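*Asks:* This is the structure alone, sequence omitted:
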């Protein structure tokens, strides 16, 4: 797979304590305030023939939905956008944000004001021995995703230690919060934050949000808003390496993303297997769905191959505690790079690459 993990999975993790069972905190699904149902309604996210990888979705204020994905024409990487005007049922190819001969991938879209959309993506120069210069590049469209222009580098650095996987959200004051992963050592990667108050033209200096000194490779962050007993809260999901291979954890913020607390496990596969690349969305009642890829059912572990896409659910946090359900299957092996977006109050659209960018709806039925 041309996915990002190939260049960052390590062969030499310290394995840590794996003796505890990962089922100790799993709620019986009866305790959840609702029931999540994965619908059998797969659809492509681009015009036929449907192809591309690393699919993500962005909702626009005019009711349309943009999908984004990476294609590989003529040994290049092309970042493409398609659009749905029927609630995410069908998508028509719309535009190309950029293409390059380097490692251009991991695109994430966010509408920041009506018709104005930012695209953030990794944009690395490659030499014979791998990446030589790392960037998180930002482009902007002011016509709903039809035409794009370069705006800024949200972050950049020289090799060897890399940056990847941007995610964006709007803060309470309308500022753009862009989070991404940065390596500080082979066994230490953190989630970083940069902020823009001018629609992506300039960015603050990066700060590490959590675990600066932890010997963990935190990555692939995604954030959703929810409520904890009347307090506004954000839940961030990440993949990490607490037990050597990848598992999924979460942390909570009560100050619009400035500080993060209550780190806990969302899903941990059996020892030696992996679960990673998580993304999170919330329903109207504050309940959440986390999608991720895992090779827990595969006899042969060769991450990121042989992985299926699964989803776990939780009700809103209760005083910093979140109870996650057992996983349900969304897409069988081999599927890659899931994303998720709230479609309406009780439906999310989960995306993944299985021979092309696809999606299924997941319904939340409150009890």
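*Replies:* On my side now, so go ahead. Everything numeric in this text was worked out from a predicted model, so none of it was measured.
*Asks:* Please make it C-alpha for all contacts and neighbour counts, starting now.
*Replies:* Will do.
*Asks:* quick one: buried residues of the strand or helix carrying residue 152?
*Replies:* Using DSSP states H and E, residue 152 maps to strand 149-158. Within strand 149-158, the residues that qualify as buried are 151-156, counting by 16 or more other CA atoms under 10 Å.
*Asks:* go on, stretch 342-358?
*Replies:* Buried, per 16+ other CA under 10 Å, within stretch 342-358: 342-343, 346-354, 356-358.
*Asks:* could you dump these to a markdown table with secondary structure?
*Replies:* Shown next, in a markdown table, are the buried residues of stretch 342-358 (DSSP: H, G, I helix; E, B strand; the rest coil):
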| residue | secondary structure |
| --- | --- |
| 342 | strand |
| 343 | strand |
| 346 | coil |
| 347 | strand |
| 348 | strand |
| 349 | strand |
| 350 | strand |
| 351 | strand |
| 352 | strand |
| 353 | strand |
| 354 | coil |
| 356 | coil |
| 357 | strand |
| 358 | strand |
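*Asks:* Next up, a structure to set beside the first:
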């Protein structure tokens, strides 16, 4: 698993970041003159920006007044050896994007990974409703014998154009990783941050933990959400969504023996009290056992039914027999709002050619449903045909039936 987290160094070696920030505008998939993609490259979609662009996240503003409906995207990018959060806007339902802001954490000179983006649905402390929050894993390139990775929290009150450091939500208790932060707000108004923690080794190779804050400034100690009895198992990559009746749904992978990074979910009534930490959860799979492995993500949207609808995506698509299936890299899953029930497969808007367990191709793709248009936006990463940089591509497709 450590190999999967070295993409900051590898990406820098692949290509120096271009400073171009011209708007990215969607072209026809596979249009005339498009170069044949390399293994792990995009077969369609539009490049979001020039140069390295990793770990995309997308939200549609819902609590920002006149800016509501704007799609905001974040990725991890680099300027020389220093990582940054790149922030983009789309005001045409994901057809084009323009870079509008940058998050520059001082610690990112020593490594930046796995950023997250969140809009506050209500006021938290002095942070008003509609504030955007950004966090990431910082400091992984320091020497492991002395490093203590951190999770900085940055806030924007102008839809991502400018940013202010608010706090550090957590610092690693040892020299191992803190990966893939994710935010939610509890029914009582507490800000919650979830993260994958490697610092309980050798008892646990990795666990998912959480911290809470009444104001985004002061944070509780990290407490376990998922810590499986098998010390070799690695729950990670938490993603949290709110369901119609108020339940919180966590999506995550479980790597390690037998599981091989399969996709699971679990529920909480309040986003802080989850089912027993030793339980693995409910698998995300179809009736015939088709499932994702590696870097899963999940999205919920209102389709007019009581439960709404769920969408899932992951790096690679497998069958029940453990073989990689045709459609790996170009498939999403859909579910009628009850994640413990069977899922179904559908075509993804962006197709990545033959992804494998690697930091780039189709690594942690993100989905944003646009139900008012009957569409879904996807952002995923792949290798460029020329130069070989790992970069982000976006595309819009029809929502599955």
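*Replies:* Cool, the structure landed. Remember, it's a predicted structure, so these values are computed and weren't measured experimentally.
*Asks:* TM between them?
*Replies:* Once superposed, chain against chain, the TM-score is 0.75 (TM-score structural alignment, normalised by the length of the first structure); 319 aligned residues with a CA RMSD of 3.4 Å.
*Asks:* Adding distance to residue 235 of the first structure, write the buried residues of strand 149-158 of the first structure out as TSV.
*Replies:* Shown next, in TSV, are the buried residues of strand 149-158 of the first structure (distance: CA to CA, whole Å):
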residue	distance to residue 235 of the first structure
151	29
152	28
153	26
154	23
155	23
156	26
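*Asks:* ok, now how distant is the counterpart of residue 110 of the second structure in the first structure from residue 162 of the first structure?
*Replies:* Per TM-score structural alignment, the equivalent position to residue 110 of the second structure in the first structure is residue 102. Distance, residue 102 of the first structure to residue 162 of the first structure, using CA to CA, to the nearest Å: 14 Å.
*Asks:* before we move on, what about residue 341 of the first structure?
*Replies:* Note on residue 341 of the first structure: its distance to residue 162 of the first structure, by CA to CA, is 27 Å.
*Asks:* With residue 3 of the first structure instead?
*Replies:* According to CA to CA, residue 3 of the first structure and residue 162 of the first structure sit 14 Å apart.
*Asks:* ok so, going back, more neighbours: residue 102 and residue 162 of the first structure, which one.
*Replies:* Neighbours were counted for residue 102 of the first structure and for residue 162 using other CA atoms under 10 Å; residue 162 has more, 23 against 16.
*Asks:* Trace the more buried one over to the second structure, please.
*Replies:* By TM-score structural alignment, residue 162 of the first structure lines up with residue 177.
*Asks:* who touches its match in this structure?
*Replies:* By CA atoms under 8 Å, 6 or more residues apart in numbering, the contact set of residue 177 of the second structure is 140, 149, 196-199.
*Asks:* hmm, 7 Å instead?
*Replies:* Residues near residue 177 of the second structure by CA atoms under 7 Å, 6 or more residues apart in numbering: 140, 149, 197-199.
*Asks:* Tell me which of these persist in the first structure.
*Replies:* Compared against the first structure with both residues aligned by TM-score structural alignment, their matches' CA atoms under 7 Å, those retain 149, 197-198.
*Asks:* Out of those, list just those in strands.
*Replies:* residue 197 (DSSP state E).
*Asks:* want to throw the kept ones among the contacts of residue 177 of the second structure into a markdown table with distance to residue 185 of the second structure and neighbour count?
*Replies:* As requested, these are arranged in a markdown table below (distance: CA to CA, whole Å; neighbours: other CA atoms under 10 Å):
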| residue | distance to residue 185 of the second structure | neighbour count |
| --- | --- | --- |
| 149 | 24 | 27 |
| 197 | 21 | 28 |
| 198 | 24 | 22 |
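*Asks:* The strand holding residue 152 of the first structure vs the second structure, mean deviation?
*Replies:* Following superposition, strand 149-158 of the first structure is found to deviate from the second structure by 1.4 Å on average (mean CA distance after the TM-score superposition for the first structure).
*Asks:* Residues in contact with the helix or strand that that strand is followed by: which ones?
*Replies:* Remark: after strand 149-158 of the first structure, the chain's next helix or strand is strand 163-170, criterion DSSP H and E. If you take CA under 7 Å, 6+ apart as the criterion, strand 163-170 of the first structure is touched by 106, 108, 110, 120-122, 134-135, 176-183, 220-222.
*Asks:* With stretch 78-86 of the second structure instead?
*Replies:* With CA under 7 Å, 6+ apart as the test, stretch 78-86 of the second structure has contacts from 16-17, 52, 74-77, 101-104, 108-109, 111-112.
*Asks:* cool, stretch 197-209 of the first structure as well?
*Replies:* Stretch 197-209 of the first structure has contacts (CA under 7 Å, 6+ apart) with 151-152, 154, 175-176, 190-196, 259.
*Asks:* In the second structure, mark out all the helices, start to finish.
*Replies:* Assigned by DSSP state H, the helices in the second structure fall at 7-14.
*Asks:* Just send the kept ones among the contacts of residue 177 of the second structure back as CSV, with distance to residue 25 of the second structure too.
*Replies:* Shown next, in CSV, are those (distance: CA to CA, whole Å):
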residue, distance to residue 25 of the second structure
149, 36
197, 38
198, 39
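*Asks:* my read: residue 145 of the first structure touches residue 117, true?
*Replies:* Yes - here residue 145 of the first structure reaches residue 117: they are 6.5 Å apart, a contact under CA atoms under 7 Å.
*Asks:* if we can go back for a sec, just the closest of the contacts of stretch 78-86 of the second structure to residue 300 of the second structure, please.
*Replies:* Taking CA to CA as the measure, residue 74 is the one of the contacts of stretch 78-86 of the second structure closest to residue 300 of the second structure, at 19.1 Å.
*Asks:* What's the match for that closest one in the first structure?
*Replies:* So residue 74 of the second structure corresponds to residue 68, using TM-score structural alignment.
*Asks:* what do you get for residue 342 of the second structure?
*Replies:* Superposed on the first structure with TM-score structural alignment, residue 342 of the second structure falls opposite residue 323.
*Asks:* Determine which two of the buried residues of stretch 342-358 of the first structure are furthest apart.
*Replies:* 346 and 356, at 26.1 Å, using CA to CA across those.
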